[in-house]
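Novice: Following is a predicted model, sequence given first.
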Amino acid sequence: MSVGLNNASIAQKPKILLTGGTGFVGRPLLESLVTAGYPFVNVTRRDSALVLPGVQTCVIPTLSGDNNWSASLQGVEVVIHSAGRAHIMNETHSNPLQAFREVNVDATLNLARQAAEAGVKRFIFLSSIKVNGEETDKNRAFKPSDAPAPLDDYGVSKLEAEQALMALAKQTEMNVVIIRPVLVYGPDVKANFEKMLATVDKGLPLPFRTINNRRSLVFIDNLIDLIHVCIHHPKASNRIFLVSDGEDLSIGQILEKLALAMNKKSRIFSFPQPLLGLVASMVGKKEFFQRLCGSLQVDISDTRKLLGWAPPVSIDEAFAITTRSYQKKQSGSSHG
C-alpha cells in the first residue's frame, strides 16, 4: 500500500475512528492506518471481522440514527466514515430512497453529531461522484463547485448527507472533509471492472475501438493516499474534493491497457457506435451500454492545488497491480 510521505512528518498522530473497515475501500485503508502508526478505533458489524493487534475494535451491527457512539469516540480526533449503504444494481427494497437515507443520511449525521459533542476535530466523509451526476459531455469535467445533480436514490442520499454535514460544521467546532471518488478499482475489485478484467482475460473480441468517450477512474492506493493527506492538511477543512488517477481514458484505451497489463493480445475492433447502441437496446443492455460508453470526467485541479497532492501511482502501474491480483486469484481458483 502506497501512502503519502506527508504523513511521515507528522510528529503526533491523531486518534482515528474508522467505519467500513471490512469494505473494498475500508479494509486496505485500515491496513494503511496501521502501517502509518495511527492509533485508531475500528468499527465493525460483527465480532468475527478483521482483528488487529493493538487496535481497538467496536462492534456496531447495524448503522442507524439510534447508534450510541460514546464509548467508541473517547479520545478520537478524526473520524473517517467510509461505511454506508452502497449503490445497488438490482434493488429489492420497496422504498429504496428511504433505505439509503436511513443509513447514508440519518446514521451519518447521528455519528457526526456525537463526534462533534465528543470533541472530534475533523470528520472525513467518503461520498460519491454520483452527487455530481452520471455523465459529462466530452471534454467537460465535473468540478466540486458544480451544482449537484444526482439522478438516483444513492446519489440523492449522499448529497443530503453532505449538506447535513456542512451545516453541522457551521454550528460546531468540528470541520468536515468530503471526498467524492469516481469508480474505484484495485485488487479484489468487483462489479463492472471485474467483468472487464474477465472479458479481456478470456481474449474475447470487443467492438469499442472507435468509442470516443472519456472516463475518470481512481486506483485504491491513490484514493487512500488522498485520505491520509486529508487527515491532517489544514486546507482540507470544510472542503469538497474530487479524486481520480489524473488520466482520463476511453473505454477502448482502458481495455487495451488491461490487455497489455495481462500480456494478452488486444482484441478491440471498430464498430459504429450508433449501431452498437441499437444492438444493446435490442438485447436489453441499453443502460449498461450507456455506463460503458458514456463519459464521466472529474477535474482534480482544486485537489492538487489546495492540498499539494498528486496521484502517487500511475494508471499503468495501477492496472498492472490490479491485473496481477486478478490473474493470481483466477489461477488459485482453477487449482482449487
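Specialist: Okay, I see it.
Novice: okay, CA-based contacts and neighbour counts for the rest of this
Specialist: Will do.
Novice: so residue 75 makes contact with residue 15?
Specialist: Yes. Residue 75 is in contact with residue 15 according to C-alpha atoms under 8 Å; the separation is 6.7 Å.
Novice: mind listing the strands in the stretch 1-150 of the chain by residue range?
Specialist: 16-19, 40-44, 56-59, 78-81, 122-126 (DSSP state E, counting those that start in this stretch).
Novice: quick one, which of those strands is nearest to residue 233?
Specialist: Among the strands of the stretch 1-150 of the chain, the nearest to residue 233 by C-alpha to C-alpha is strand 122-126 (10.5 Å).
Novice: packing partners for the following helix or strand past that closest one?
Specialist: With elements assigned by DSSP states H and E, the helix or strand that comes after strand 122-126 is helix 153-171. Counting by 3 or more C-alpha pairs under 8 Å, 6 or more residues apart in numbering; DSSP states H and E, the packing neighbours recorded for helix 153-171 are helix 96-100, helix 108-117, strand 175-181.
Novice: Put this next to the previous one:
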Amino acid sequence: MKILITGVHGFVGSNLVKALSTEHTIYGLDIVSPTKEGIRNTFSWDYLDVEGGIPDVDAIIHLAGKAHDTKNQTVSDVYFKVNTGLTQKIFDYFLAHDSIKKFVFFSTAKAAADKVDGVLTEDIVPAPVGPYGESKIAAERYILDTLETWNLKPETPTKQVYILRPCMIHGPGNKGNLNLLYGVVKKGIPWPLGAFENRRTFTSIDNLSFVINGLLAKDVPTGIYNMGDDEALSTNELIEEICKSLGKKAHIWKLPKGLMNRVAKIGGALHLPLNSERLRKLTENYISSNAKIKAALGVEKMPVDAREGLKVTLDSFK
C-alpha cells in the first residue's frame, strides 16, 4: 500500500515507519522534512491545497497533534488549532480523494475520560477535562459527523475510518513521564510514592504497530477502538521493571499520601519536575479495555506482553 502519515517524524511516526516501510511505501506530512530511511518524501501541510501536490495514496494515518503539556504552559487555542483544526483539514482531504480507502486517527484515551472508575470501554459517554482531551474529542466528533453525512450521499465510494484511543504509548525514542521516572530511578533516588496503589494501562509501540498493520490489511469495521496492552501495571511494578533494566535493587518508600500531595503543589509553584499533574498521572488508576480491537482483528491477545514491551523501551534509554 501507499500510506501518508502525518506527524511522521515524531516518536510514534518514526516507529511506525520502521514497522511499515518494509512492505509499504510511506509518504510523510509534517512541519519538518529531514531525510529519513523508509520515507519516500515528506510534504508540508500546504501541499494539501495544491492539486496533485501529494501522490495518490491508499491510506492516511493521522498522528500530527499537540501532546498533553503536563506543565500546563500551553494556551487552550493551540490545542484546538492543532488537534482539531489539522484533523478537519486532513479528513476533508481524505474524503475528497476517492482512491484513499482507509483513515486512522490517533485520538487519546483522555478524550473519553480524564479519570477512570473500573475499566474504560468504548461505549463510555466522553467527558474529557482540559483543552487536550476536549480538542481531541472535538476532532473525533468532526470525523463522525462528517462521515455520517458522507455515507448518506448516493454512490459514494466505501471508506473505512478508525479512531484509536491509546493509553500512554512507549517505545524507543519515547519522551515524557516514563523518561522522567527512569532518570529518577537511575540516579538511585528512592521512589517515594509507594503508598499510592494503582494500576494503569500502557501501550507498547510494537502492539500499536501490530494493530495498525491489522487495520490496513483486514476488513475491520469503521469505529472507535481503545488501544493498550493486555495487562495493567502499577507504578510500583513499573519502578521494579526499571530497576531490573538497570540492574539495581528497587527502593520504594511508602511516604504519606498527604505529604506527597503537598510536595507536588510546591513543585508546581516552583516549576519543579514533580507537580500535581505529574503526581496524578503517575499514581492514578487508569485501566482501559482492548477487547474490542482484539475481537475486530480476530486475535485473543496482543503479541507483546506488557512487561516485555516495557523492557524494550527501558533498554532503549540506555
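Specialist: Sure, I can see it. Since the model is a prediction, treat every value here as computed from it, not as a measurement.
Novice: Report the TM-score for the pair.
Specialist: Aligned and superposed, the two chains score 0.87 in TM-score terms (TM-score structural alignment, normalised by the length of structure 2); 303 aligned residues with a C-alpha RMSD of 2.1 Å.
Novice: could the strands of the stretch 1-150 of structure 1 be laid out in a markdown table, adding mean neighbour count and distance to residue 145 of structure 1?
Specialist: Formatted as a markdown table, those follow (neighbours: other C-alpha atoms under 10 Å; distance: least, C-alpha to C-alpha, whole Å):
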| stretch | mean neighbour count | distance to residue 145 of structure 1 |
| --- | --- | --- |
| strand 16-19 | 24 | 27 |
| strand 40-44 | 24 | 32 |
| strand 56-59 | 17 | 36 |
| strand 78-81 | 24 | 22 |
| strand 122-126 | 25 | 17 |
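Novice: so which of those gets nearest residue 212 of structure 1?
Specialist: Smallest distance to residue 212 of structure 1 across these (C-alpha to C-alpha): 30.0 Å, for strand 122-126.
Novice: hang on, the earlier thing: what's the most buried one of the helices and strands packed on helix 153-171 of structure 1?
Specialist: The highest mean neighbour count among these, using mean count of other C-alpha atoms under 10 Å, belongs to strand 175-181: a mean of 23.
Novice: Now the element after that strand, going C-ward?
Specialist: strand 183-185.
Novice: Name the surrounding residues that touch that following strand.
Specialist: Residues from elsewhere that reach strand 183-185 of structure 1, judged by C-alpha atoms under 8 Å, 6 or more residues apart in numbering: 193, 216-220, 223, 322.
Novice: ok, now stretch 311-318 of structure 2?
Specialist: So stretch 311-318 of structure 2 is contacted by 170-174, 179, 182, 241-242, 245 (C-alpha under 8 Å, 6+ apart).
Novice: From the residues you listed, list just the buried residues.
Specialist: The neighbour-count test (16 or more other C-alpha atoms under 10 Å) applied to the contacts of stretch 311-318 of structure 2 identifies 170-172, 174, 182, 241-242, 245 as buried.
Novice: how about these in CSV, adding secondary structure and distance to residue 117 of structure 2?
Specialist: Shown next, in CSV, are these (DSSP: H, G, I helix; E, B strand; the rest coil; distance: C-alpha to C-alpha, whole Å):
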residue, secondary structure, distance to residue 117 of structure 2
170, strand, 23
171, coil, 27
172, coil, 31
174, coil, 27
182, helix, 27
241, helix, 26
242, helix, 27
245, helix, 31
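Novice: got the residues you listed as CSV, with distance to residue 196 of structure 2 columns?
Specialist: Below are these laid out as CSV (distance: C-alpha to C-alpha, whole Å):
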residue, distance to residue 196 of structure 2
170, 22
171, 25
172, 28
174, 25
182, 18
241, 17
242, 18
245, 23
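Novice: can you tell me which two in the contacts of stretch 311-318 of structure 2 are farthest apart?
Specialist: Farthest pair in the contacts of stretch 311-318 of structure 2, by C-alpha to C-alpha: 173 and 241, 18.2 Å.
Novice: so which strand or helix has the counterpart of residue 225 of structure 2 in structure 1?
Specialist: In structure 1, the residue matched to residue 225 of structure 2 (TM-score structural alignment) is residue 241. In the assignment (DSSP H and E), residue 241 of structure 1 maps to strand 239-243.
Novice: Relative to structure 2, what is the average displacement of that strand?
Specialist: Superposing on structure 2 and averaging over aligned pairs (mean C-alpha distance after the TM-score superposition for structure 1), strand 239-243 of structure 1 comes out at 0.9 Å.
Novice: List the buried residues of that strand.
Specialist: 240-243.
Novice: what do you get for stretch 292-312 of structure 1?
Specialist: Within stretch 292-312 of structure 1, the residues scored as buried using 16+ other C-alpha under 10 Å are 292-304, 307, 309-312.
Novice: do stretch 240-252 of structure 2 as well
Specialist: 240-243, 245-246, 250-252.
Novice: Spit out the contact partners of the equivalent of residue 20 of structure 1 over in structure 2.
Specialist: Counting by TM-score structural alignment, residue 20 of structure 1 lines up with residue 7 in structure 2. Residue 7 of structure 2 makes contact with 13, 28-31, 62-65, according to C-alpha under 8 Å, 6+ apart.
Novice: mapped onto structure 1, which of the residues you listed hold?
Specialist: With both residues aligned by TM-score structural alignment, their matches' C-alpha atoms under 8 Å, the contacts of the contacts of residue 7 of structure 2 that structure 1 also has are 13, 29-30, 62-65.
Novice: for those, which one is nearest residue 79 of structure 2?
Specialist: Nearest member of those to residue 79 of structure 2, counting by C-alpha to C-alpha, is residue 65, at 7.9 Å.
Novice: Once you drop chain neighbours, what's closest to the equivalent of the closest one over in structure 1?
Specialist: Alignment note (TM-score structural alignment): residue 65 of structure 2 maps to residue 84 of structure 1. Spatially, and ignoring its direct neighbours in sequence, residue 84 of structure 1 is nearest to residue 104 (5.4 Å; C-alpha to C-alpha, 6 or more residues apart in numbering).
Novice: cool, and residue 22 of structure 2?
Specialist: Going by C-alpha to C-alpha, 6+ apart, residue 22 of structure 2 has residue 38 as its nearest residue, at 7.6 Å.
Novice: Would you mind measuring from residue 282 of structure 1 to residue 289 of structure 1?
Specialist: 11 Å (C-alpha to C-alpha, to the nearest Å).
Novice: Those two: which has the busier surroundings?
Specialist: residue 289 (16 against 10; other C-alpha atoms under 10 Å).
Novice: list the contacts for the counterpart of the more buried one in structure 2?
Specialist: Here residue 289 of structure 1 is matched to residue 279 in structure 2, going by TM-score structural alignment. Applying C-alpha under 8 Å, 6+ apart, we find residue 279 of structure 2 in contact with 261, 264.
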